[in-house]
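J.: Okay, here's the prediction I keep looking at, along with the sequence it came from:
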Amino acid sequence: MINDEKLLDGRAVANGIKEKLKSRVSVLKERGITPSLVTILVGNDPSSETYVRMKGNACERVGISSKKIHLAEDTTTEELVKTITNLNEDDSVHGILLQHPVPSQIDERLAFETISIEKDVDGVTSAGYGQTALGFGTYPSCTPAAIMRIMEDYDIQAEGKHAVVIGRSPILGKPVSALLLNQNATVTTCHSRTRNLASHVRQADIVVAAVGRPEFIKGEWIKEGAVVLDAGYNKGNVGDVEYEQAAERASYITPVPGGVGPVTIAMLLNHTVDAAEKTLN
């Protein structure tokens, strides 16, 4: 039985964010602005359809306008880029989210780069990543932002700590490494091909699991008293960390599900409202 005092309750953090968003959205609507997020889904991937529906429902619960654009499986890069360009030019749209993965014929990176940085609420553009790394990014990728928000809400300090990030994706591993570094942690970024991975993890005060492989990080690797933030989500509601074994050693740990995931969606909504508020200036 895991001690509840060890749990980093992502649902509670997300609910706190969303409650504050409701009042911010009300203020915007009083001034004639309804925050608007448009999600683009290309093809018919069932998991992607589920994620898009979840995000749409979350938007509605806090008063954000949510629109889904569903493009055919055989959509070309040019057609997708045109769709994004039109949304960039639409002043009523505050956030654009391209659900990934996209079909193989599409140049996903080119599509991401088409999104205006002012509307890149999911933090997928290279410009947004660069600004995040340099410490002045407005909208970090949502999962890294969620990890940092959980740490903030639970008063977990990064400064002076050794953080080990397992994963190097451009929307998770790399940006969360930069965010931790900007908070004065000493950061080691590892991945699936890192040699002697266990020895790196054993040194970590903070472990961020973002490799996308079920129970890839073994519980016995976790240093006594370390903080474990598991951003993995695999079939069977399994994270990237061996949860039961890791929880015995950790001081804090995120469950899967109910940890990083709910806060990721809440940060997407938060960024969308931030973008809408900027239009008032």
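T.: Yep, that arrived. Residues are numbered from 1 along each chain as shown.
J.: C-alpha from now on. contacts and neighbour counts both.
T.: Fine.
J.: what does stretch 89-98 rub up against?
T.: 35-41, 84, 87, 112, 115, 118-122, 271-273, 275-276 (C-alpha atoms under 8 Å, 6 or more residues apart in numbering).
J.: again, 6 Å this time
T.: Contacts of stretch 89-98 with the rest of the structure, by C-alpha atoms under 6 Å, 6 or more residues apart in numbering, involve 36, 37, 38, 39, 40, 119, 121, 272, 275, 276.
J.: Quick check: the two most widely separated of the residues you listed?
T.: 40 and 276 (18.9 Å; C-alpha to C-alpha).
J.: Compare these two (neighbour count), which wins?
T.: Between residue 40 and residue 276, residue 276 has the larger neighbour count (other C-alpha atoms under 10 Å), namely 25 against 21.
J.: related to what we said a few turns ago, output the contacts of stretch 89-98 as JSON lines; include the columns secondary structure and distance to residue 145.
T.: Formatted as JSON lines, the contacts of stretch 89-98 follow (DSSP: H, G, I helix; E, B strand; the rest coil; distance: C-alpha to C-alpha, whole Å):
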{"residue": "36", "secondary structure": "strand", "distance to residue 145": "20"}
{"residue": "37", "secondary structure": "strand", "distance to residue 145": "18"}
{"residue": "38", "secondary structure": "strand", "distance to residue 145": "20"}
{"residue": "39", "secondary structure": "strand", "distance to residue 145": "19"}
{"residue": "40", "secondary structure": "strand", "distance to residue 145": "22"}
{"residue": "119", "secondary structure": "helix", "distance to residue 145": "16"}
{"residue": "121", "secondary structure": "coil", "distance to residue 145": "11"}
{"residue": "272", "secondary structure": "helix", "distance to residue 145": "13"}
{"residue": "275", "secondary structure": "helix", "distance to residue 145": "16"}
{"residue": "276", "secondary structure": "helix", "distance to residue 145": "18"}
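J.: hold the first one in mind and look at this next one:
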Amino acid sequence: MTAKILDGKSLAASVRAAVKDEVARLAARGVRPGLAAVLVGDNPASRVYVRNKMRACEETGVRSVLHEFPAGVTTQELLDCVAALNADRGVHGILVQLPLPKQVDAARVLAAVAPEKDADGFHDENLGALLAGKPGAVPCTPAGVMRLLDSAQVPLAGRHAVVIGRSNIVGKPLVLLLLQRDATVTICHSKSVGLAAIARQADVLVAAVGRAKLVTADMVKPGACVVDVGVNRLPDGTLAGDVDFASVKEIAGWITPVPGGVGPMTIAMLLENCVRAAAKAAS
């Protein structure tokens, strides 16, 4: 059995098309959604991510503005930038590209973003709303994962989902979204004992830890849906996910590729969050 590919690239294209239509509807009312990105330093991966986000904005008609700072920026300088963006009525979504340099208090900077302009869904208020079952802006990667699962009609209610990774950006919010869909959820992390045995119980297995090819075929239940959130650059310069794609695709029922799986959906959900915020601000 060879797994069905969960094609995030094509699904993201359809999401962007819907976003473009919504942008046109808002434009007819005199509203143009605006996204502001804050980028610090010269991290190559961060630059690629931000460039892709800006390109997606251009494609869909969302106005984008990039605020760049040197690696030596202070926390206060970023707080001042965020405060100005919060006050700018032409900005409906703000994203602060992570990671930030060590001297910056990242938690303070993220907390300073107005919750209604939190395009990434990282603000404590939005995470708390998700926990309460009243989601506002949902973190983009978990939202993208759920959209991929829905597009393939992967059964969730009553099924066992195992999420490897407990970050506030992916693992924890994804657990909450899966619980809202009546899945039975186990979350694993670096201190989990018997990871392989737990993973083998999963009907839906999500890897989000940033370790290349951590999940191997012997960790996957036949027919399971395997979602690979990781993006890792190997010594030869190629990209690999947290899943050993070549071996796992022969066992799984569904699998996401890297690249072309979760990544494009993350950007698509960012656009949705921004446009939704613009529509709400205009209502």
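T.: Structure received. Predicted model, so just to flag it, every value in this text is computed and none were measured.
J.: For ChimeraX, what selects the buried ones among the contacts of stretch 89-98 of structure 1?
T.: The ChimeraX selection below is limited to those of those classed as buried (16 or more other C-alpha atoms under 10 Å):
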select :36,37,38,39,40,119,121,272,275,276
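J.: Going by distance to residue 157 of structure 1, which of the contacts of stretch 89-98 of structure 1 wins?
T.: residue 121 (25.6 Å).
J.: Tell me who's in contact with the closest one.
T.: So residue 121 of structure 1 contacts 95, 139, 271, 272 (C-alpha under 6 Å, 6+ apart).
J.: which one among those residues gets closest to residue 242 of structure 1?
T.: Distances from residue 242 of structure 1 to those, taken by C-alpha to C-alpha, are shortest for residue 139, at 30.8 Å.
J.: could you pull out the helices for structure 1?
T.: 10-30, 46-62, 77-88, 108-114, 126-134, 142-153, 173-182, 197-202, 243-249, 260-278 (DSSP state H).
J.: What distance do you get for the equivalent of residue 137 of structure 1 over in structure 2 to residue 177 of structure 2?
T.: Alignment note: residue 137 of structure 1 maps to residue 135 in structure 2; criterion TM-score structural alignment. Using C-alpha to C-alpha, to the nearest Å, one gets 9 Å for the distance from residue 135 of structure 2 to residue 177 of structure 2.
J.: Neighbour count for these two, which is higher?
T.: Between residue 135 of structure 2 and residue 177, counting by other C-alpha under 10 Å, residue 177 is the more crowded of the two (20 against 16).
J.: Kindly provide the distance from the aligned residue in structure 1 for that one to residue 159 of structure 1.
T.: The alignment partner of residue 177 of structure 2 in structure 1, by TM-score structural alignment, is residue 179. With distances taken as C-alpha to C-alpha, residue 179 of structure 1 is found 11 Å from residue 159 of structure 1.
J.: list the residues that contact both of these two?
T.: With C-alpha under 6 Å, 6+ apart as the test, residue 179 of structure 1 and residue 159 reach no residue in common.
J.: What range does stretch 52-72 of structure 1 cover in structure 2?
T.: Using TM-score structural alignment, stretch 52-72 of structure 1 lines up with residues 50-70 of structure 2.
J.: buried set for the matching stretch?
T.: So for stretch 50-70 of structure 2, counting by 16+ other C-alpha under 10 Å, buried means 50, 53, 54, 56, 57, 60, 61, 62, 63, 64.
J.: Can you give me the end-to-end span of it?
T.: End to end - C-alpha to C-alpha - stretch 50-70 of structure 2 spans 15 Å.
J.: And for stretch 26-37 of structure 2?
T.: 21 Å.
J.: With stretch 30-42 of structure 2 instead?
T.: Note: stretch 30-42 of structure 2 ends 36 Å apart using C-alpha to C-alpha.
J.: which outside residues touch that stretch?
T.: For stretch 30-42 of structure 2, the surrounding residues in contact (C-alpha under 6 Å, 6+ apart) are 62-71, 90-97, 275, 278.
J.: Wait, residue 166 of structure 1 touches residue 191, no?
T.: Yes: here residue 166 of structure 1 reaches residue 191: they are 5.0 Å apart, a contact under C-alpha atoms under 6 Å.
J.: neighbour count winner among these two?
T.: residue 166 (29 against 16).
J.: Aligned to that one, what sits in structure 2?
T.: Counting by TM-score structural alignment, the partner of residue 166 of structure 1 is residue 164.
J.: try residue 30 of structure 1
T.: Aligned partner of residue 30 of structure 1 by TM-score structural alignment: residue 28.
J.: any idea how far that match is from residue 22 of structure 2?
T.: 10 Å.
J.: burial count for the aligned residue in structure 1 for residue 282 of structure 2?
T.: If you follow residue 282 of structure 2 across to structure 1 using TM-score structural alignment, you land on residue 280. Residue 280 of structure 1: 9 surrounding residues under other C-alpha under 10 Å.
J.: same question, residue 25 of structure 1
T.: 21.
J.: Excluding chain neighbours, give the residue nearest to it in space.
T.: Distance criterion C-alpha to C-alpha, 6 or more residues apart in numbering; nearest residue to residue 25 of structure 1, sequence neighbours excluded, is residue 63 at 6.4 Å.
J.: of the helices of structure 1, which approaches residue 211 of structure 1 most closely?
T.: Closest among these, using C-alpha to C-alpha: helix 173-182, at 8.0 Å.
J.: can you pull the buried residues of the closest one?
T.: 173, 174, 175, 176, 177, 178, 179, 180, 181, 182.
J.: repeat for stretch 92-99 of structure 1
T.: So stretch 92-99 of structure 1, judged by 16+ other C-alpha under 10 Å, has buried residues 92, 93, 94, 95, 96, 97, 98.
J.: Map residue 113 of structure 1 onto structure 2.
T.: If you follow residue 113 of structure 1 across to structure 2 using TM-score structural alignment, you land on residue 111.
J.: Since that was my last question, I'll sign off now.
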